[in-house]
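Asker: 3D, please:
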Amino acid sequence: TGGVHIGGTDFDKQLSLQGVMPLFGYGSRMKSGALMPTSYHLNLATWHTINALYSQKSQLALGSMRYDIEDTLGIDRLFKLIEQRAGHWLAMEVEASKIELTEQQSRRIDLGRVERELGVDLTRAVFEGAIEGLLERVRGSVTELLGKAGVSQGQVDTVFFTGGSSGIPALRNSVAAMLPNARHVEGNIFGSIGSGLAIEARKRYGAA
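Answerer: Reported below is the predicted structural model:
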């Protein structure tokens, strides 16, 4: 057995940082020439840390930083998003885009609630570029696992895909390219992992 701790929200985070956060000041330059600290956008792009952005301490720090940023357009949009407590709304829009990009080549997020006529077109190409680092970790895990098992890539005859992220074309293609002789078997995308955990729990602890 082997693996990496990568889930659906990790893919969401990278898509958000690459495709959406630049509109909210991510990558902005300070007057000193340094980049704006990334912690605020990392929090906004990470589901369970979004609320940290709403704290008084965070907002005061952002307010102070605003005077040192060359172009304040992005950070002003960020303030509007915080004012509306719309961080989770944005996260859900990014997640919906990720899901739609498994079948479509692009999806537009309407950001008119932040600024009139503002929006962003997220494409599959942008998504795949954003998650390449995660895919590399998956490939590395597969290589390490095969090495430990003493099995060559050509000897693998079956790959079982399950979990929502297994529907991402770039992930499937990445694994398929490593294991060219393997047939693909589909599990229950949303239920088989939970079912497997339940079966293992029953084996260990018995029926409730």
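
Asker: When you work out contacts or count neighbours from here on, use the C-alpha atoms and nothing else.
Answerer: Will do.

Asker: element containing Met65, please.
Answerer: helix 56-66 (DSSP states H and E).

Asker: and what of His88?
Answerer: Short version, using DSSP H and E: His88 is in helix 87-100.

Asker: before we move on, the earlier item: name the residues of the helix holding Met65 that are buried.
Answerer: For helix 56-66, the neighbour count (16 or more other CA atoms under 10 Å) marks Gln59, Leu62, Arg66 as buried.

Asker: Double-check that Ile109 belongs to a strand.
Answerer: Yes: when DSSP: H, G, I helix; E, B strand; the rest coil is applied, Ile109 is found to be in a strand.

Asker: can you pull the contacts of it?
Answerer: Glu93, Val94, Ser97, Gly119, Val120, Asp121, Leu122 (CA atoms under 8 Å, 6 or more residues apart in numbering).

Asker: show me the contacts for the third one.
Answerer: What that stands for is Ser97. Here Ser97 is in contact with Arg107, Arg108, Ile109, Leu122 (CA under 8 Å, 6+ apart).

Asker: run this one through as well so I can compare:
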Amino acid sequence: MVEHVLLVEVFVTLFVIMDPVGTVPIFLSLTAGRSPATARRAAWQAVAVSFLVITLFAFFGQQIFNYLHISLPALQCAGGLLLLLVALELLTGNEQEHVANGDANIALVPLGTPLLAGPGAIVATMLFVQDIDSWASGISVALGIIAVHLALWAAMRYSLPILKVIRESGVLLVTRIAGLLLSAIAVQLVADAVRAFIAGEG
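Answerer: Predicted coordinates:
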């Protein structure tokens, strides 16, 4: 009923792309200053948003691209620029203004998308869905996607006690490191998009 090889392939591919472990410092920095309940809610909301976005593009991704006349490089570049804005806030400390005001739902942007449900995860899922040729393969792809999102939720949810250990100075350090990592991810997305445009793929 389930194609175990395909399930593992989907899980490993998306696990590497979405990187639950690498998401932890960014999640901790974005939820610093919020109550534990709010942070826990942000964890499952981010995963829910990511799952919905991935599912949407799995079924309708190509149609959306065609209708809006956009290409994958354009999506990559847009996602990279959005992440870069968030990274700059983390590096300069401006994210604390949003925390104080409580006006930003970080579970939606940037966590849910484009960090978790980014261009790489979207395209990988679309390719897996295109290769579905039976109920067994379809179920395997679905289970792989669900398993990755459970791993993402667990990584963020159970990383919260770290905040109690590292205290305020540690949070500041993690925030700056997260900003640096996020800016690198953003620049890489933009660079890949530019290369694709130059190669005529956009």
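
Asker: so what number do they get for TM-score?
Answerer: Taking TM-score structural alignment, normalised by the length of structure 2 as the basis, the two superposed chains have a TM-score of 0.27; 96 aligned residues with a CA RMSD of 5.7 Å.

Asker: picking up where we left off before, name only those of the contacts of Ile109 of structure 1 that count as buried.
Answerer: The neighbour-count test (16+ other CA under 10 Å) applied to these identifies Glu93, Val94, Ser97, Gly119, Leu122 as buried.

Asker: Using JSON lines, lay out those residues together with distance to Leu17 of structure 1.
Answerer: What follows is the buried ones among the contacts of Ile109 of structure 1, written out as JSON lines (distance: CA to CA, whole Å):
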{"residue": "Glu93", "distance to Leu17 of structure 1": "13"}
{"residue": "Val94", "distance to Leu17 of structure 1": "10"}
{"residue": "Ser97", "distance to Leu17 of structure 1": "13"}
{"residue": "Gly119", "distance to Leu17 of structure 1": "15"}
{"residue": "Leu122", "distance to Leu17 of structure 1": "12"}
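
Asker: Cys77 of structure 2 and Ala193 touch, don't they?
Answerer: Yes: applying CA atoms under 8 Å, one finds Cys77 of structure 2 in contact with Ala193, separated by 5.5 Å.

Asker: Let's have the contacts of Ile109 of structure 1 in JSON lines, adding distance to Gly87 of structure 1.
Answerer: Shown next, in JSON lines, are those (distance: CA to CA, whole Å):
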{"residue": "Glu93", "distance to Gly87 of structure 1": "10"}
{"residue": "Val94", "distance to Gly87 of structure 1": "11"}
{"residue": "Ser97", "distance to Gly87 of structure 1": "15"}
{"residue": "Gly119", "distance to Gly87 of structure 1": "15"}
{"residue": "Val120", "distance to Gly87 of structure 1": "16"}
{"residue": "Asp121", "distance to Gly87 of structure 1": "18"}
{"residue": "Leu122", "distance to Gly87 of structure 1": "18"}
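
Asker: from those, which is closest to His184 of structure 1?
Answerer: Comparing those against His184 of structure 1 with CA to CA places Ser97 closest, at 25.2 Å.

Asker: Give the next helix or strand downstream of the top helix by length along structure 1.
Answerer: Across structure 1, the longest stretch assigned as helix under DSSP state H is helix 132-149. Sequence order places strand 158-161 as the next helix or strand after helix 132-149 of structure 1, per DSSP H and E.

Asker: any idea how far Val141 of structure 2 is from the closest residue to Val187 of structure 2 other than its chain neighbours?
Answerer: Closest residue to Val187 of structure 2 apart from its sequence neighbours, by CA to CA, 6 or more residues apart in numbering: Gly80 at 6.4 Å. With distances taken as CA to CA, to the nearest Å, Gly80 of structure 2 is found 27 Å from Val141 of structure 2.
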